[in-house]
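**Student:** dropping the sequence and predicted coords here.
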Amino acid sequence: MARILAFDYGTKRTGLAVTDELQIIASGLATVNTKEIFSYLTKYLKSENVELFVVGEPKQMNNTASESEQFIKIFIQKLKSTFPKIPIVRVDERFTSKMAFQSMIDGGLKKKQRQNKALIDEISATIILQTYLEQK
């Protein structure tokens, strides 16, 4: 089996999470400057076999698309054209940032560590991926 790679896309930073090869465990991979995401992915995919991309889908409480969706759609189009053989699935990402922050508190991270937005993005990507695995 191949890995599944998940994205918590942001205009500044993108959090990444990945499964093990058996697709059982979701783990944080990295937080990458969004401007560098495609060069990062190109290097990563040369060494790892990925069969699916999971991209978070931000929604408002009334189930409509959030403002950031317009940027995510552009990212997805580029993702499709750059890596056409890897399918893309969307997963509702409402509350992932809050859940990530709460997991940092529950994990005993100090206040200074909890202010690390890159870590929040990576944990959010992990929650998105875990949600996909549970729904699968």
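**Tutor:** That came through fine.

**Student:** CA only for contacts and neighbour counts going forward, please
**Tutor:** Noted.

**Student:** just how off-centre is the helix or strand containing residue 46 within its chain?
**Tutor:** Assigned by DSSP states H and E, residue 46 falls within helix 37-47. Computed by CA atoms, centre = their mean, to the nearest Å, the chain-centroid distance of helix 37-47 equals 15 Å.

**Student:** and here's the other structure:
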Amino acid sequence: MPEETLLAFDYGVKKLGVALGNSLLRQARPLEIIETATRDARFARIEVLLKLWQPERLVVGLALNTDGSDQEATARCRRFAHQLEGRFRLPVALIDERGSSMEAQKITGNAPDDAVAAAIILQRYFDALT
């Protein structure tokens, strides 16, 4: 795989965790949490991040039930991924996010951090490449 910069998203209706990573190092790090009042403001902030980091690929966490079946949030995650792909013309990968918020909570020792959860999702993407 060629070296790529990637941004990952832990999608939520109210908050959006964002992480950054590089395919050469295969390491992800939390970047920020986007908390905006409107969808337009959310996409405007995403556009700023895309211009700043210039990723070649995006990753979106896919909410699934513990048994791997779809849940209510699954369709919203898929829709968000399609919106990213359509608006910004970048390839988007969907990665199983089950347990990422609990793992983020263990790492931070506090309430789940959506940016840390996004980094966990991106790390899962990198780990799946090997």
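**Tutor:** Noted; the coordinates are in hand. A quick note: this is a predicted structure, and the numbers were derived from the prediction, not measured.

**Student:** give me the TM-score for these two chains.
**Tutor:** Overlay of the two chains. TM-score (TM-score structural alignment, normalised by the length of structure 2): 0.86; 124 aligned residues with a CA RMSD of 1.7 Å.

**Student:** picking up where we left off before, buried residues in the helix holding residue 46 of structure 1?
**Tutor:** For helix 37-47 of structure 1, a neighbour-count test (16 or more other CA atoms under 10 Å) marks 37, 38, 41 as buried.

**Student:** repeat that for stretch 25-45 of structure 2.
**Tutor:** Within stretch 25-45 of structure 2, the residues scored as buried using 16+ other CA under 10 Å are 26, 27, 28, 29, 30, 31, 32, 33, 34, 36, 42, 43.

**Student:** from residue 36 of structure 2, how far off is the fifth one?
**Tutor:** According to CA to CA, to the nearest Å, residue 30 of structure 2 stands 18 Å off from residue 36 of structure 2.

**Student:** so where do the strands sit in structure 2?
**Tutor:** Remark: strands assigned in structure 2 by DSSP state E are 5-10, 16-22, 27-34, 57-62, 92-96.

**Student:** any idea which of these is most buried?
**Tutor:** strand 5-10 (a mean of 27; mean count of other CA atoms under 10 Å).

**Student:** ok, residues contacting the helix holding residue 46 of structure 1?
**Tutor:** The contact list for helix 37-47 of structure 1 (CA atoms under 8 Å, 6 or more residues apart in numbering) reads 14, 32.

**Student:** structure 2: matching residues for that one?
**Tutor:** Mapped onto structure 2 using TM-score structural alignment, helix 37-47 of structure 1 covers residues 42-52.

**Student:** with structure 1 superposed, average distance for the matching stretch?
**Tutor:** With mean CA distance after the TM-score superposition for structure 1, stretch 42-52 of structure 2 departs from structure 1 by a mean of 1.6 Å once superposed.

**Student:** in structure 1, which helix is the longest?
**Tutor:** When structure 1 is parsed with DSSP state H, its longest helix is helix 117-135.

**Student:** mind listing what's buried in it?
**Tutor:** The neighbour-count check on helix 117-135 of structure 1 (16+ other CA under 10 Å) flags 118-132 as buried.

**Student:** which of those residues sits closest to residue 2 of structure 1?
**Tutor:** Comparing those against residue 2 of structure 1 with CA to CA places residue 129 closest, at 14.4 Å.
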